[in-house]
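Enquirer: please work out how this folds:
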Amino acid sequence: WKEVNVYQIYPMSFKDSNGDGIGDIQGIISKLDYLKELGIDVIWLSPIYRSPNFDMGYDISDYCSLDPRYGSIDDMHQLLKAMKERGIKLLMDLVVNHTSHLHPWFLQSSSSKLSPKRDWYIWRPPRIDESGNRHPPNNWDAIWGGSAWEWDENTQEYYLHLYLKEQPDLNWENIEVRRAVHELMRWWLDKGVSGFRMDVINLISKPEGLPDEPLENAGFTVFPVSIPNGPRVHEFLREMNEEVISKYDAMTVGETPWTHDPAILARYVKPSSKELNMVFTFHHVDIDGGVENSWKPIPWKLSSYKQIINKWQTYMHEHEGWNSIFIENHDQGRSLSRFGNDSAEYRSISAKMLAVGQICQGGTIYVYQGEELGMANVPPSWGIEEYKDVATQSYWKAILEKRRENSENPDMSDILKDLRKKARDNARTPVQWDDSPHAGFTSENATPWMRVNDDYTQWNATQQMNDPNSVRFFWKRALAFRKAHPVLIHGSFRLISPSDERVFAIERQHGDVTAIIVINFSGINVNFSFPQDSKIPKGLKLQLSNYENTDETLENISPTLVNLRPYEARVYL
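Expert: Modelled structure (predicted):
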């Protein structure tokens, strides 16, 4: 699992096989050869379970059956068989911090205070003030706004939901809940699944007593900071490993948001902990979001970005940890539009530059669907009606209501501009397979569940498959290159010129192999000089670049000078 290339599929937007406008399992099967040829070993599949879809499948009403829009269990068996024939393994998305409010567990839990499953969720009586008014049990906000508590008229208590009210949190303090989770994991592993990506797994253990959050930490879009990495989370994960994971040849990766300290997350992944193989940290992709409002893009500095990468790379390497390398997923805007340059002039070259930046970091690499094609954020012409994500719509409505206090028709152009950069919808547009109507995602007469990005006629898989200068061809080459050179996966990590605001330069070492990587993150020519104390070894030769180069060696001259073109990336070995 350390050396595999992982590819995330967001099924609703990947490939539709039956013309209903929604991606499905048969659509995935039809593209397995495409993924195998790209160099993919493992697929992480976002939720395909039965769900009312208040949060695009992350509100699950039955963990052991599939949403009919994606297919049947028979389709799933076909997928697993077809993947096995190609040597590709499958990670399912395990979403067990919460369920759907329509899950049978919650329907029973909410039916009566005397229900055997009452304690499967987190219920609390109201707080009553001096005037007799009812209030939630504490002051926690839900992540997308409003209280994290929902009043249940039937049983006269509140239940906790850190996300939508349609996503009640499970009570992991209850051993019966944990056993039920273990059982559903075994059910999928016995079917041939090879592991799990675990959704917000660092939230499953809540603070003892559920105390109020300090007022300075509470507020719209600010999550209660006391919740992540709760007091029993490691106990719960060790138990999960002992009862389930250790009994299978399974791979695990945990999503661990709101945690920017590698010392905290290393506890999850150290071999001695016997918990998870690796986790996702979001420190690096949080860099262009505001502290009080993550939807508001803010300027970022390359020096700050480098320090974040350096911190996680060095700490995990030195403390028996392991990194998950990514810059895109279903919850992030397209990296090309955030950290690269999606203009016509530099789109291809900067997409390749970002690819080099990832394949040269130590850890397991994750490629998000369409990233290998250089897919970009939605165009400026799109209105709010094109955005489908509940988080996007909730944020828009909250701002609109607030502004309507002062104006009947408030100007929302600034919010729309922010969403074009940061909304999750940017990553959820259908994959662009060819230049036919709807980019070949669905049939010509169908209506895709979400509009296809307008640039699909110029940017699509068919066009790039046989073009040696395409982004996809480069990704294929880069993934193979990474596998061929263990120094890029297992090597030590040393940052060169940390304060340089244009060039990201690093040294990797593994055994007797040294790699020097230099990446120009700017849109101008840069003459980069290695510091006097860099101790650049002799015999370095250019092995990978997103440009055609003539200077193929780095001479042992101090300072060594490298002339880099806009968004140029080079790997010397």
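Enquirer: contacts, neighbours, all on C-alpha from now
Expert: Noted.
Enquirer: pick out the residue nearest the middle of the chain.
Expert: Asn329 (3.6 Å; CA atoms, centre = their mean).
Enquirer: surely it touches Arg428?
Expert: No. Look at Asn329 against Arg428 with CA atoms under 8 Å: they stay out of range, at 9.1 Å.
Enquirer: find residues that contact each of the two.
Expert: When CA atoms under 8 Å, 6 or more residues apart in numbering defines a contact, no residue borders Asn329 and Arg428 alike.
Enquirer: which residues does Ser273 contact?
Expert: Arg238, Arg267.
Enquirer: 10 Å - rerun?
Expert: His234, Glu235, Leu237, Arg238, Asn241, Ala266, Arg267 (CA atoms under 10 Å, 6 or more residues apart in numbering).
Enquirer: what comes into contact with the helix or strand the first one falls within?
Expert: Just to be clear, that refers to His234. Here His234, judged by DSSP states H and E, is contained in helix 233-243. Contact with helix 233-243 is made by 172-173, 175, 178-179, 181-183, 185-186, 201-206, 244-248, 252, 267-268, 273-276, as judged by CA under 10 Å, 6+ apart.
Enquirer: second input sequence below; structure requested for side-by-side comparison:
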Amino acid sequence: MSPHADPLLHKPQWWKEATFYQIYPASFRDSNGDGWGDILGILEKMPYIASLGIDVVWLSPMFESPQIDMGYDISDYEAVYPPYGTVQDVEKLVHECHRNGMKLILDLVVNHTSDQHKWFQESRSSKDNPKRDWYFWRPARYDDNGNRMPPTNYRSYFAGGTWTWDEHTQEYYLHLYDKSQPDLNWENEDCRRAIYDSAMRFWLNKGIDGFRVDTVNKYSKHVNFPEAPVTDPNSFIQPAAQFWCNGPRIHEFIKEMNNDVLSKYSTYDGQAVVTVGELSMTPDPEGVLTYVSAREKELDMVFQFDITHLGQGPPGGNSKYDFAEWNLPKMKNIVKKWQTFIDGTDGWTTVFNENHDNGRSVSRFANDTPAWREKSAKMLALWLVVQTGTLFLYQGQEIGMINAPKEWSIDEYQDVEAHNYWKEAVRLAENGSDPTRKERIMHGLQLMARDHARLPFQWNSSENGGFTAGKPWMRTHDLYKEINAEAQEKNVDSVLSFYKQLLRLRKEHKEVFVYGTFELLDAENVSTFVFRKHYQEKTALVALNFTTAPQPAPPADDMTLLLSSYHKTGLNTLQPYEGRVYINY
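Expert: This is a model prediction of the structure:
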């Protein structure tokens, strides 16, 4: 497709032009001193959120939950985890977002529930319970010596197997994640109808504006559960995502969800509600397009994770946190792939480089040392904000928050996934099968663990960064006195001020930044990332230096410098971690 392909194929929509801001409620703001962020804390900070230029707040799970997986193990879709507040508090948040001209979307977590959910409690109560088939139950297998074995050899996303034995009913149940997160059986129509009522209509009736749809391509499994091929000869359990990602009925299920539920609702100002799906293990653009083609009426857009998987091993395998070096051309090719896959189609794409499941972008993709972290944050901000697609920011990204210090021990990490991978690494190192594994996995966790994004938000220089007056559920970053929102709001040269300026420019030039087609230049350059954006006769040129040394700047004849991350720019030289964008009118 030509870089000048007609962007008018992409029908303008409110959600395409919106900037979304993800809030992780445990870590945003604690209003009552119990150490947990809460809904009232978000309400306190509504003026701050609005001041950024945000259009949509995405609130990560705040539902009733045992919190084994930080709320992604839901025990009641129609209740709120008490430390976060009440259903009435969420209703107030909906109202306040709307009053401030913003929309609110919630997480839709319906691949699995908590094992404490009443549905699962009923399902495991007996083999003839009406809800038995709402989850996946299978009998044991036995080896030649009569030892009990799970139904398959699948490895879960959180290390360990995907089947847990239930002593009461003498069968195994399936869980792709932690054993406390049994998978729902979407093959059962009664189960689907209950999901639509409890997890969706309940909140849509309260005025929310859509959903971020968790693990959206895992609802349809290959329910004959074939044995996974052995790719890790040192383990019984094997990666097996091919048996539960993009399964045989997945598009049928999503179309039904859209047709029966979502299409019946609108936003507070009369627009269609929005969906953005979490689409893992789908590396081919053709596969992604089947979910986001407007004519298919499934999802508005999805998160495709190639960019946040840079440096990770394959999801579902034991090498996720075994860091793999990458270079700038590899990053460029990923960006090009997902910027251009919508050319000439009726599909849409998303733009993000942080969320609750990944390390901070400054630490992962640039340089978080004191000399360079602010310049890195501004350069990455410019790189992100001028890309085509719907823009998603994660809390704290706008002030340049960075990963936890490398000096922190594994004991400071809270995430169930991190601890499961660490325990596995310790076992494999100590039994001699992989002697250096502990060091490698710790290095990977220091860069990529989910905990880094979950550190409490750094509001000011008071104790705990102003997040809480009590003891925070997770340790606050050591640098909260140096990196915090209050100081940056007073500084016109701060990362925060730069983000605000960029978001204004994105709206002012939305044709070329939101809808423009992408053209990569100098693809093999290992130091600079240069690309053009085109919209009819309008062109933008973006140049980014990903190094600590000056680099040659691309020629920008007959173009106007719209913005640089430095105050003073050299005409022919990009300064260390400088980002700049030129435009012609």
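Enquirer: mind checking the TM-score on these two?
Expert: Once superposed, the chains reach a TM-score of 0.94 (TM-score structural alignment, normalised by the length of structure 1), with 555 aligned residues with a CA RMSD of 1.8 Å.
Enquirer: excluding chain neighbours, what is closest to the aligned partner of the residue nearest to the centre of structure 1 in structure 2?
Expert: The alignment partner of Asn329 of structure 1 in structure 2, by TM-score structural alignment, is Asn355. Leaving aside its chain neighbours, Asn355 of structure 2 sits nearest to Tyr394 (5.5 Å; criterion: CA to CA, 6 or more residues apart in numbering).
Enquirer: what is the aligned counterpart of that neighbour in structure 1?
Expert: Tyr394 of structure 2 maps onto Tyr368 in structure 1, by TM-score structural alignment.
Enquirer: check contacts around that match.
Expert: Contacts for Tyr368 of structure 1 (CA under 10 Å, 6+ apart) come out as 6-10, 43-44, 326-330, 334, 427.
Enquirer: and Trp137 of structure 2, what pairs with it in structure 1?
Expert: In structure 1, Trp137 of structure 2 lands on Trp123 (TM-score structural alignment).
Enquirer: is it correct that its match is in contact with Ser112?
Expert: No. Assessed by CA atoms under 10 Å, Trp123 of structure 1 is found out of contact with Ser112, at 11.4 Å.
Enquirer: who has more neighbours, the two?
Expert: Higher neighbour count among Trp123 of structure 1 and Ser112: Trp123, with 25 against 14, using other CA atoms under 10 Å.
Enquirer: need the contact list for the more buried one.
Expert: 109-110, 113, 137, 149-152, 155-160, 168-169, 171.
Enquirer: residues in structure 2 matched by stretch 235-242 of structure 1, start to end?
Expert: Under TM-score structural alignment, the match for stretch 235-242 of structure 1 is residues 252-259.
Enquirer: what about that stretch, distance to the chain center?
Expert: Distance of stretch 252-259 of structure 2 from the chain centroid (CA atoms, centre = their mean, to the nearest Å) equals 23 Å.
Enquirer: next, the mean deviation of that stretch compared to structure 1.
Expert: With mean CA distance after the TM-score superposition for structure 1, stretch 252-259 of structure 2 departs from structure 1 by a mean of 0.4 Å once superposed.
Enquirer: buried set for that stretch?
Expert: Phe253, Ile254, Lys255, Glu256, Met257, Asn258 (16 or more other CA atoms under 10 Å).
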